[in-house]
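>>> turn this into a model:
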Amino acid sequence: MKFKQWIIGLISIMLAVTLVACGTDSNGNNDEVKEKLVVQFVPTNNDGSMEAKAKPFAEYLSKQLDREVEVTLATDYSTIVEAMSSNQVDIGIMPPAAYVQAKDMGKAEAILTSQLGAYDKETGLPLEGELTNTFKGEVLVRSDSDIHSLLDLKGKRIATLSPNSASGYIYPVAEMKDAGIDPTTEATLTTVNDIPSEITAVLNGQMDAAFVFEGARNVFASSFGNNDLFEELRVLYLTEGDIPNDAIAVSTDMDEALKEQVKQVFLDMKNDEEGAEAMSLWNHQGYQEAADSAYDTVRHYTDQVLE
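Got it, this is the predicted structure:
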């Protein structure tokens, strides 16, 4: 009898453990508790507005993926690489150079690449209805500046983003070297937090030029209500090299079924209002299948900068 009671007790414990590992939905059905996903991205500006927008994005992904999703902001380009490499982040919306670093560490896999609105190379204005998988780096100066070529930047003060930024550092530095001037030794490079800060520094004369991404004047025009960025700033130079858009990258530890689910959610975003609003965090207008080879150009340019 005691043995029988012991067996019954053991079975009860096993059932209790099983129930703890399961969740109960609103209908009273038991389902396996799904692990929380952490998503991280690099904000385009640091004025605090991106934090507020991240919450509805987290809610949107939670609903679509049927699990808790936490969305965090990277403090700069290097921290998202560190977060991916230390397995603190499951999904990264990663700038191209940051993705390449995480990929080469064996910690990130691009499942999609973003699509952006294309820009007219002459006017800097958006091309209605046209999308692109690449963009250019842009060097901005004041419209009344006497700087008219890359060589004129010798001895000048240049605002840049992190050395891990493709358009905000890597591509313009590499192409300036090709043109015969090494800005790391023949100009004064100052790293600032974000593109609005770069633009402000050029407008007020603290800096002579700024390295930004193509279309930056259009993207941030609303942040400068007292300035007409198209009147007060001009594009000195567009990089010859095309920069691949942001990668939607997942941890290499993610199982295939979840990876496919994440991919489909991002592919479907443009088809509903909530999804389109979520994409607007980074000005993304859609997603396509990613080829890692598309990011080889970033590796090439990075090597040029390091030479």
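>>> please make it C-alpha for all contacts and neighbour counts, starting now.
OK.
>>> as a check, name the ranges of all helices in this structure.
Using DSSP state H, the helices found in the chain span residues 2-20, 49-65, 77-85, 96-104, 171-179, 183-186, 195-203, 216-219, 229-232, 256-268, 273-279, 296-306.
>>> between those, which gets nearest to Pro163?
Set against Pro163 and scored by Cα to Cα, those come closest in helix 77-85, at 8.6 Å.
>>> can you list contacts of the closest one?
The contact list for helix 77-85 (Cα atoms under 8 Å, 6 or more residues apart in numbering) reads 40-42, 74, 89-90, 92, 94-95, 98-99, 101-102, 105, 107-108, 162, 164-165, 251.
>>> pull the contacting residues for the nearest residue to Glu32 once chain neighbours are set aside.
Closest residue to Glu32 apart from its sequence neighbours, by Cα to Cα, 6 or more residues apart in numbering: Cys22 at 4.4 Å. By Cα under 8 Å, 6+ apart, Cys22 lies in contact with 30-33.
>>> ok, now with 10 Å
With contacts defined as Cα atoms under 10 Å, 6 or more residues apart in numbering, Cys22 is in contact with 29-34.
>>> how about Arg67?
Each residue near Arg67 by Cα under 10 Å, 6+ apart is listed here: 33-37, 59, 61.
>>> let's have these in CSV, adding neighbour count and distance to Phe135.
Output for the contacts of Arg67, formatted as CSV (neighbours: other Cα atoms under 10 Å; distance: Cα to Cα, whole Å):
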residue, neighbour count, distance to Phe135
Val33, 14, 41
Lys34, 13, 37
Glu35, 9, 36
Lys36, 13, 33
Leu37, 18, 30
Glu59, 17, 30
Leu61, 23, 27
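>>> now the two most distant members of those.
Largest separation among the contacts of Arg67 by Cα to Cα: Val33 and Glu59, giving 17.6 Å.
>>> so Met50 makes contact with Pro43?
Yes: look at Met50 against Pro43 with Cα atoms under 10 Å: they come within range, at 6.5 Å.
>>> joint contacts of the two?
Shared contacts of Met50 and Pro43 (Cα under 10 Å, 6+ apart): 73, 281-282.
>>> tally of neighbours for Leu189?
For Leu189, the count of nearby residues is 21 (other Cα atoms under 10 Å).
>>> now the second one, please; I'll put the structures next to each other:
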Amino acid sequence: MIKFRFKLAALGALALTGTLALSSCGVSQDAADSASGGANSAVACTGTNDSSAAAPTKLTLALVPSGDAKKLVDTVKPLEDALTSRLGIPVTGVITADYQAAVEAIGANQAQIGMLPSLQMSQACDKYGAAPALQTVRKDKSSYAAQMFTNNPDKYCTDTPAEGPNGMLYCNGTASGNGSAGLDSVAKIKDATVAMLSPASPAGYIFPVAAMKAAGVAVEDVSPIKVTANDASVLAVYKGDAEVGFSYWDAREVVAKDNPDVGSKVVVFALTDEVPNDGVSISSKLSSDWQKKISDAMLDFADTPEGVKALTAIYQITGMKLADPESLRTTQEAARSIGLG
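This is a model prediction of the structure:
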């Protein structure tokens, strides 16, 4: 169990177990569906607010580890301090065990701000009216490709692996990081041992499994190794525990800090369709004024050199922009295509 550095024992116990009582949520499913048109509506959910809500005296920010949780604990402090300074009230970060725990923490008003993947931003909006306020930017992009990589390039590469701009090996046209590419090789995954994240992960499961399905390969056709983070997926392939792995592009760069040869031993051979970037969701239990204050504070911090440094350390974020709720539906559609959501 992940322990919190922060003094939030009550939230920690609930968020880590993922057993938040839905009956405690202030925004009902019916209310959220009414505001958004419903989870399956053609209208993207934009969230709700509470015009009668009193000004908060403190705020909790929920984060989910995409890599080493202990490192995330160490790197979130500058963001806490920046938001506290800009908003004039204490803002405390808490690390949840998984994506869904963060969504339920927002639903139960145990967290008012969540840094969530695209699917969970939509879910938090559909279920609890949480406003999808911001999306992250990385290298001037607000979307990314999920990648498939291997320690057996002779099987999956139709050309000779070559170094990309970061010095790591790519094949099948994947060096740009722009999806899609190399999908003709996905059918070769059948019968392989594959490292994948939980079904809640867009890059570590949803988009790669959707690509597998399109190539005629079901999850039942492979031997899955469940991992808890993107860097763990890379490490599983690096160490030979799996032949293929899934992650965001390019999670090898995180692993390379401790394993410099990962870029030569693990080769990216396929990229999925583009995945909408993660972002910031804000509780519907706040007034619209406070939702905007929080959004503005995050945008302001992200536009400073110290903000870029802090956010890069947390989630490799180089900027933030106002969210595009419609783009978030791409992940929902991919999830539904494989029977999720």
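>>> TM between them?
Scored against TM-score structural alignment, normalised by the length of the first structure, the superposed chains reach a TM-score of 0.80; 259 aligned residues with a Cα RMSD of 1.8 Å.
>>> out of the contacts of helix 77-85 of the first structure, which sit inside strands?
In strands, defined here by DSSP state E, the members of the contacts of helix 77-85 of the first structure are 40-41, 92, 94, 108, 251.
>>> tell me the one of those residues nearest Leu306 of the first structure?
Nearest to Leu306 of the first structure among those, counting by Cα to Cα, is Met94 at 21.4 Å.
>>> aligned counterpart of that closest one in the second structure, please.
Counting by TM-score structural alignment, Met94 of the first structure corresponds to Leu116 in the second structure.
>>> its match touches Ala124, doesn't it?
Yes: judged on Cα under 10 Å, Leu116 of the second structure makes contact with Ala124 at a distance of 9.2 Å.
>>> now Met269 of the first structure, nearest residue through space, not along the chain?
Nearest non-adjacent residue to Met269 of the first structure, counting by Cα to Cα, 6+ apart: Gly275, 4.0 Å away.
>>> so what's that neighbour up against?
Contact analysis of Gly275 of the first structure by Cα under 10 Å, 6+ apart lists 57, 60-61, 64, 265-269, 286.
>>> kindly report the same for Ile91 of the first structure.
For Ile91 of the first structure, the contacting residues are 37-41, 71, 84, 108-110, 248-252, 254, 259, 262, by Cα under 10 Å, 6+ apart.
>>> buried among those? Need that as a selection in ChimeraX.
Buried residues among those (16 or more other Cα atoms under 10 Å), as a ChimeraX selection:
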select :37,38,39,40,41,71,84,108,109,110,248,249,250,251,252,259,262
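>>> neighbour count: Leu116 and Ala124 of the second structure, which is higher?
Ala124 (30 against 24).
>>> hmm, which of the contacts of Gly275 of the first structure are the buried ones?
Buried subset of the contacts of Gly275 of the first structure (neighbour count, 16+ other Cα under 10 Å): 57, 60-61, 64, 266-267, 269, 286.
>>> out of the residues you listed, the closest to Tyr171 of the first structure would be?
Using Cα to Cα, Gly286 comes nearest to Tyr171 of the first structure of these, at 24.5 Å.
>>> thinking that closest one is in contact with Asp272, fair?
No: taking contacts as Cα under 10 Å, Gly286 of the first structure lies outside contact range of Asp272: 11.6 Å.
>>> what sits in contact with each of those two?
With contacts taken as Cα under 10 Å, 6+ apart, Gly286 of the first structure and Asp272 have no neighbour in common.
>>> what about Ala247 of the first structure, distance to Leu37 of the first structure?
Taking Cα to Cα, to the nearest Å as the measure, Ala247 of the first structure falls 17 Å from Leu37 of the first structure.
>>> with Thr75 of the first structure instead?
19 Å.
>>> and for Gln261 of the first structure?
Using Cα to Cα, Gln261 of the first structure is found at 13 Å from Leu37 of the first structure.
>>> intersection of neighbour lists for the two?
Leu65.
>>> Val217 of the second structure versus the counterpart of Tyr237 of the first structure in the second structure, what's the distance?
In the second structure, the residue matched to Tyr237 of the first structure (TM-score structural alignment) is Ala270. Counting by Cα to Cα, the gap from Ala270 of the second structure to Val217 of the second structure is 15 Å.
>>> what of Ala297 of the second structure?
45 Å.
>>> which one's more surrounded, Met50 and Pro43 of the first structure?
Pro43 (21 against 16).
>>> excluding chain neighbours, what is closest to the alignment partner in the second structure of the more buried one?
Aligning on TM-score structural alignment places Pro43 of the first structure opposite Pro65 in the second structure. Take Pro65 of the second structure and drop its neighbours on the chain: the residue closest to it by Cα to Cα, 6+ apart is Leu72, 6.5 Å away.
>>> how close does the one you found sit to Ala229 of the second structure?
Distance of Leu72 of the second structure to Ala229 of the second structure, given as Cα to Cα: 12 Å.
>>> who touches both of these two?
In contact with both Leu72 of the second structure and Ala229: 64-66, using Cα under 10 Å, 6+ apart.
>>> how much space is there between the most centrally placed residue in the second structure and Val237 of the second structure?
Residue closest to the average C-alpha location in the second structure (Cα atoms, centre = their mean): Pro117, at 3.1 Å. Using Cα to Cα, Pro117 of the second structure is found at 24 Å from Val237 of the second structure.
>>> repeat for Asp303 of the second structure
On the measure of Cα to Cα, Asp303 of the second structure and Val237 of the second structure end up 36 Å apart.
>>> those two: which has the busier surroundings?
Comparing Asp303 of the second structure with Val237 by other Cα under 10 Å, the one with more neighbours is Val237, at 25 against 15.
>>> would you confirm that that one contacts Thr150?
Yes: the pair Val237 of the second structure and Thr150 passes the contact test of Cα under 10 Å, sitting 6.4 Å apart.
>>> quick check: neighbours shared by these two?
Among the neighbours of Val237 of the second structure, those also in contact with Thr150 (Cα under 10 Å, 6+ apart) are 194, 243-246, 265-267.
>>> nearest to Glu163 of the second structure among these?
Of all these, Val267 has the smallest distance to Glu163 of the second structure: 9.7 Å, by Cα to Cα.
>>> got the end-to-end distance for stretch 169-184 of the first structure?
Distance between the two ends of stretch 169-184 of the first structure: 10 Å, counting by Cα to Cα.
>>> nope, stretch 132-152 of the first structure is what I meant
Taking Cα to Cα, stretch 132-152 of the first structure runs 31 Å from one end to the other.
>>> so stretch 256-263 of the first structure corresponds to what in the second structure?
The counterpart of stretch 256-263 of the first structure in the second structure, using TM-score structural alignment, spans residues 288-295.
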